[in-house]
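[1] structure, please.
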Amino acid sequence: MWRIRRRRREQRAGQRAADAALTRAHLARAAAESCRPEVTHLAARLRQLRHQNHFAESIRAAMEGGR
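    The predicted model follows:
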């Protein structure tokens, strides 16, 4: 049997740009996923601080006569 050799076409500029964008998107997603535990921890801490601040404001308002 005869083997058919296919010529590889050179990538066009648009294809190279699309491949580069896809690579950047993959890298950005990997970076975001690697930071996720840190972000989750920080969000929980901010939530806790917001709750404490709200509680302190409620106590302050009660002590000042409900202003």
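
[2] from here on, contacts and neighbour counts on C-alpha atoms
    Noted.

[3] distance of Gln15 relative to Arg45?
    Distance from Gln15 to Arg45, counting by C-alpha to C-alpha, to the nearest Å: 44 Å.

[4] go on, Ser34?
    19 Å.

[5] one more, so I can put them side by side:
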Amino acid sequence: MLPGAANRMMKMAETSIEAHHQTAVADADLQNSAAHSIDNRGLIEHRQQIVFSAVTILALLGTFVMD
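    Next comes the predicted model:
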């Protein structure tokens, strides 16, 4: 058997595990960012609906007042 072969194999395995862990953490961060973006988009759309509803109601009220 080669001297130090077991240590080299263990070091390679640990390096591989660490790389996999870093990739998993990066993927989780990306998914969290996408989820926050979707949440923010929903909030913006809700606010737009409220504003457009208010404008529509004001336009209808203005129409009735002009009669």
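
[6] TM between them?
    The TM-score (TM-score structural alignment, normalised by the length of the first structure) is 0.49; 38 aligned residues with a C-alpha RMSD of 1.8 Å.

[7] the helices in the first structure, which residues?
    For the first structure, applying DSSP state H gives helices covering 13-63.

[8] ok, the second structure next?
    5-66.

[9] run a quick neighbour tally on Thr15 of the second structure.
    A total of 12 residues lie near Thr15 of the second structure under the criterion other C-alpha atoms under 10 Å.

[10] go on, Glu38 of the first structure?
    Using other C-alpha under 10 Å, Glu38 of the first structure has 11 neighbouring residues.

[11] ditto for Ala21 of the first structure
    Using other C-alpha under 10 Å: Ala21 of the first structure sits among 12 other residues.
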